[in-house]
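1. Got a predicted model here, sequence first, then my questions.
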Amino acid sequence: MEIVLIRHGQPTVDKNVKLSATQFANWLDEYNNSSIVQANKPPTSLTEKISSHFVISSDLPRAINSAKVCVGKKPDLIIKHLKEMPIPHWSLPLITNAYAWIIINGLMWAIGLHGQVDSLWCCRKRGKLAARTLSSMAEQKQNIAVFGHVIMNYYIALQLVRQGWRANFTGKKFWSSLTLTRQ
């Protein structure tokens, strides 16, 4: 059995744009509704590896679109709890780029300041649920490819390794994958 956790392709939203806290909140909405840059293609080796896998995706457009680009079809199944960990947005008196806002707000979220979004504890629980779901799905389908997001993929992989799956990680860039196998 094999589960391949794949990070989506590059989103169409610019991470280098300078933003105030209010603008960052709007940027987050754009990011969560963004597709992927069409010129950013997946590696041929990935496309070939998962060509016959059962395809699953988170419900965010960038993951769904990545599945379409990579395997040439819509996902066979879309699972809501595969979406990325939420990024809170705090009204701080800063103007900085979107990537810096992600880091600042992500660190605040990690130490427990989650504001209007799910806490880290809730998201870890969602990762456990996703891992159980994917493990069951792999028992039925044998080989599955999952288009998701970097942090959630990490939490899912941790849970799968705890369940006895073996992992082979290729990085955390766009189109990177984490292959988990079990006899």
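-> Here it is on my side, so go on. Numbers count the residues shown, from 1 in each chain.
2. For the rest of this, base every contact and every neighbour count on C-alpha atoms.
-> OK.
3. Helices along the chain, start to end?
-> 21-32, 44-49, 61-71, 98-110, 120-141, 150-162 (DSSP state H).
4. which parts of the second one are buried?
-> Neighbour-count burial for helix 44-49 flags 46, 47 (criterion: 16 or more other Cα atoms under 10 Å).
5. Same question for the third one.
-> Residues of helix 61-71 classed as buried by neighbour count (16+ other Cα under 10 Å): 61, 62, 63, 64, 65, 66, 67, 69, 70, 71.
6. The structure to be compared is supplied as follows:
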Amino acid sequence: MAYHSASRLKYLTTDVGSNGMDKQATKEVVLIRHGKPISAHNDKINAAQYTKWVRAYGKSALDPQSTPKHKTHLNNSYVIVSPLRRAKLSAEYYGVDYIDEECALLREMDIPYYKLPFRLKAWHWVLLSRMLWFFGMTGRFESFSSAKARVAALTQRIEMLTEEHERLVLFGHGMTNLFTRKKLMKKGWRLKSKDSEFWGVTVLYK
């Protein structure tokens, strides 16, 4: 199963401002990127070290120095969390004791890694590897085409849930949030706000 449901508690947090919200809108989708992983250093490394960096990133706890610039409210919201540790820890930081749904479709698009004869800063490796991945270069990780198909399935799941819930809040990841946002906008959702940084909150409405 790609997801499962559980009961959850409702609670209050500080709300992000509502500038630009269409008064007629009744549905809202909030995409929250996880906080910064403590392993996310930017040292200059070779390809083998970068592979280890990717694996450590996937298992990492959050950097305690990384905190949200803003926290959106979660009142009357259906909360969905990626199964990856950094997303779960981010939801916990928000005060989530119980989630409505843990959804495997929401996990990050795999970070690719290749054997290349370079020494680069870690985040330059991410950028280069993503570019090669976009152009179809494969490896021991999810392909770009498979990742896009998963996002399409996630978008369908989101739209189905908005038939029952006025507000969805998803604790996810940078690339998955980006492609989910684009897919939703193609389906007629409007962008209220966008932030792709760690802890960034992107809001769409319809």
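-> Great, that's in hand. All values reported here derive from a predicted model rather than from experimental measurement.
7. Show me which of the buried residues of helix 61-71 of structure 1 is closest to residue 157 of structure 1.
-> Using Cα to Cα, residue 63 comes nearest to residue 157 of structure 1 of the buried residues of helix 61-71 of structure 1, at 17.4 Å.
8. which residue packs closest to the residue located most distally from the centre of structure 2, ignoring adjacent ones?
-> Here structure 2 reaches farthest from its C-alpha mean at residue 117, the gap being 30.6 Å by Cα atoms, centre = their mean. Closest residue in space to residue 117 of structure 2, ignoring its immediate chain neighbours: residue 47 at 7.1 Å, by Cα to Cα, 6 or more residues apart in numbering.
9. what's the counterpart of that neighbour in structure 1?
-> With TM-score structural alignment defining the correspondence, residue 47 of structure 2 maps onto residue 21 in structure 1.
10. Go ahead and confirm the residue nearest to residue 117 of structure 2 touches residue 121.
-> No: with contact defined as Cα atoms under 8 Å, residue 47 of structure 2 does not reach residue 121; the gap is 10.4 Å.
11. higher neighbour count, those two?
-> Neighbours of residue 47 of structure 2 and residue 121, each counted by other Cα atoms under 10 Å, are more numerous for residue 47; the result is 18 against 15.
12. what sits against the residue nearest the centre of structure 1?
-> Nearest to the geometric centre of structure 1 sits residue 149, at 0.8 Å (Cα atoms, centre = their mean). Counting by Cα atoms under 8 Å, 6 or more residues apart in numbering, residue 149 of structure 1 makes contact with 6, 7, 8, 63, 82, 83, 84.
13. What lines up with the third one in structure 2?
-> The reference is to residue 8 of structure 1. Match for residue 8 of structure 1 (TM-score structural alignment): residue 34.
14. just the last one next, same as before
-> Structural alignment (TM-score structural alignment) places residue 84 of structure 1 against residue 108 in structure 2.
15. I'm done for today, thanks for sticking with me.
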